[in-house]
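Undergrad: Pasting the sequence and the predicted model now:
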Amino acid sequence: MNKATLAGGCFWCLESAFNRLEGVQSAISGYTGGHTPDPSYREVCDGTTGHAEAVEVTFDPTVLSYRDLLTVFFALHDPTTPNRQGHDVGTQYRSAIFFHNEAQRQEAATFIAELENQGVFDAPIVTQLAPAGTFYPAEDYHQGYYDQNRGAPYCQAIIAPKLAKLRQSFPAMLRRDGPDA
């Protein structure tokens, strides 16, 4: 199994999407990239910890490649807005790839360059590339948040459309035994 750590705004969105992919053993919501040890959600939301809301994905690279994860990651968030995703504003919502080794760094840099050369986005990609540091899992109530709160307004307005896009754009990558199977 390999690990990927990705930040693209609210961690509930990415966690729920990645947990629906075949080859993903787990996607855990948490915090990384900052300076405060073992931060709480409130501290991260205050924007003083330096941490981003992120997802640590454990995946089987023989089933799902790192490039596949990057493809889904860039399809489900806006990598062109510094320190924000939609109405979520602050450094904790930045777009970032926390690489675990040099191969991941190179693959991410190459992938970003390809997206830029193809003009996929209308503005430059601002996704931060940084070495993976300590990952702090978020509080238990954040884990599986969408599946436990599907009717909540945020889930309906923000997460559900991203999952619909995931199902439409990447049907071959979806779990056959997942929550939406």
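TA: Noted; the coordinates are in hand.
Undergrad: contacts and neighbour counts: CA atoms only from here.
TA: OK.
Undergrad: Do you have the helices of this structure handy? List them.
TA: 11-18, 41-45, 66-75, 102-118, 145-148, 153-154, 160-169 (DSSP state H).
Undergrad: closest to Gln85 out of the ones you listed?
TA: Among those, the nearest to Gln85 by CA to CA is helix 11-18 (11.0 Å).
Undergrad: Next, the angle from that closest one to helix 66-75.
TA: 130 degrees (axes from the mean of the first three to the mean of the last three CA atoms, to 10 degrees).
Undergrad: ok, back up a step: right, so the helices of the chain: which one is the most enclosed?
TA: helix 11-18 (a mean of 25; mean count of other CA atoms under 10 Å).
Undergrad: For that helix, name the packing helices and strands.
TA: If contacts are counted by 3 or more CA pairs under 8 Å, 6 or more residues apart in numbering; DSSP states H and E, helix 11-18 sits against strand 24-32, strand 52-59, helix 145-148, helix 160-169.
Undergrad: Run through the residues that contact the residue lying farthest from the centre of the chain.
TA: Each residue of the chain has a distance to the centre, and by CA atoms, centre = their mean the biggest one is for Asn117: 22.7 Å. By CA atoms under 8 Å, 6 or more residues apart in numbering, Asn117 lies in contact with nothing.
Undergrad: One more: Val44?
TA: 31, 50-53, 92.
Undergrad: quick one: it from Arg150, how far?
TA: 24 Å (CA to CA, to the nearest Å).
Undergrad: Then Gly8?
TA: From Gly8 to Arg150 the distance is 20 Å (CA to CA).
Undergrad: thinking again about what came up before, ok, of the contacts of Val44, which one's closest to Met173?
TA: Glu53 (24.2 Å).
Undergrad: okay, pairing it with this:
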Amino acid sequence: MDNNHLEHATIAGGCFWCVESCFHMLKGVSSVTSGYSGGHKDNPTYEEVCTGTTGHAEVVEITFDPKIISYKQLLEVFWFLHNPTTLNRQGNDVGTQYRSAIFYHSEKQKLEAEESMKASEAKQEWNGKYVTEIVPFQKFWPAEAYHQGYYNANPNQPYCSAVVGPKIQKFKKHFGELGWLK
């Protein structure tokens, strides 16, 4: 991977454990870090974010090589992994920290995110109007160390086996057939 051309994508699609584990498997992705973005408190903790008072969303920051995987392709995965029609909720995870959001790093990313959302909505991949925020990236705060690679370290934890595991299997089937997996 050519480290001189790496770019960043920051997205929120519900619980970061679900999202992080899938993006790690993609060709061209060099790292995925769970964290917080979109809020007003510096250095928020998981407990603070869970109160819903910091304004942060659970996000992943993806470092990728656009020569191998494009930002548009990352967005295809994003739309696949979560339901962008549910406001401040993914499944049983409820609160503003679980909102659907794209934090763009450039005007090019903003335009691609807007186009991608319109295309996904037009294909009716999900029933309903998308509520995904497309907002400028400001700051990323990495989550606590125990959140990083959480699913891989805890696959038998009840939430992981009930929610994350099935999502990963669906992801592997779909994107493996496209040849996108490492």
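TA: Now that the structure is in, tell me what you want to look at. Note that this is a predicted model, so its numbers are computed, not measured.
Undergrad: Work out the TM-score between the chains.
TA: TM-score of the superposed chains, computed with TM-score structural alignment, normalised by the length of structure 1, equals 0.95; 175 aligned residues with a CA RMSD of 0.6 Å.
Undergrad: re earlier: could you save the helices and strands packed on helix 11-18 of structure 1 as JSON lines and add columns showing distance to Phe18 of structure 1?
TA: Shown next, in JSON lines, are the helices and strands packed on helix 11-18 of structure 1 (distance: least, CA to CA, whole Å):
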{"stretch": "strand 24-32", "distance to Phe18 of structure 1": "6"}
{"stretch": "strand 52-59", "distance to Phe18 of structure 1": "7"}
{"stretch": "helix 145-148", "distance to Phe18 of structure 1": "12"}
{"stretch": "helix 160-169", "distance to Phe18 of structure 1": "9"}
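Undergrad: Tell me which of the ones you listed lies nearest to Thr71 of structure 1.
TA: Comparing the helices and strands packed on helix 11-18 of structure 1 by CA to CA, helix 160-169 comes nearest, at 10.5 Å.
Undergrad: What degree of burial does Thr48 of structure 1 show, as a neighbour count?
TA: For Thr48 of structure 1, the count of nearby residues is 15 (other CA atoms under 10 Å).
Undergrad: what do we get in structure 2 for it?
TA: Correspondence of Thr48 of structure 1 to structure 2, assessed by TM-score structural alignment: Thr53.
Undergrad: so who does the counterpart of Ala113 of structure 2 in structure 1 touch?
TA: In structure 1, the residue equivalent to Ala113 of structure 2 is Ala108, according to TM-score structural alignment. Applying CA under 8 Å, 6+ apart to Ala108 of structure 1 gives the contacts 67, 70, 97, 129.
Undergrad: residues near the equivalent of the third one over in structure 2, how many?
TA: Okay, so that is Ile97 of structure 1. Using TM-score structural alignment, the partner of Ile97 of structure 1 in structure 2 is Ile102. Applying other CA under 10 Å, we find 25 residues neighbouring Ile102 of structure 2.
Undergrad: Ile102 of structure 2 contacts Ala12, doesn't it?
TA: Yes: judged on CA atoms under 8 Å, Ile102 of structure 2 makes contact with Ala12 at a distance of 6.3 Å.
Undergrad: Tell me the spacing between the residue nearest to Glu112 of structure 2 when sequence neighbours are not counted and Glu58 of structure 2.
TA: Spatial nearest neighbour of Glu112 of structure 2, excluding adjacent residues (CA to CA, 6 or more residues apart in numbering): Lys72 at 6.6 Å. In this structure, Lys72 of structure 2 and Glu58 of structure 2 are 21 Å apart, going by CA to CA.
Undergrad: picking that back up, okay, the contacts of Val44 of structure 1 in TSV with distance to Ser16 of structure 1 next?
TA: Converted to TSV, the contacts of Val44 of structure 1 look like this (distance: CA to CA, whole Å):
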residue	distance to Ser16 of structure 1
Tyr31	16
Gly50	24
His51	20
Ala52	17
Glu53	14
Gln92	18
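Undergrad: what sits against the closest residue in space to Gln97 of structure 2 that isn't next to it in sequence?
TA: Distances taken as CA to CA, 6+ apart put Ala57 closest to Gln97 of structure 2, at 3.8 Å, once the chain neighbours are dropped. Listed by CA under 8 Å, 6+ apart, the contact partners of Ala57 of structure 2 are 12, 36-39, 49, 96-99.
Undergrad: cutoff 10 Å now
TA: 11-16, 35-39, 49-50, 88, 95-101 (CA atoms under 10 Å, 6 or more residues apart in numbering).
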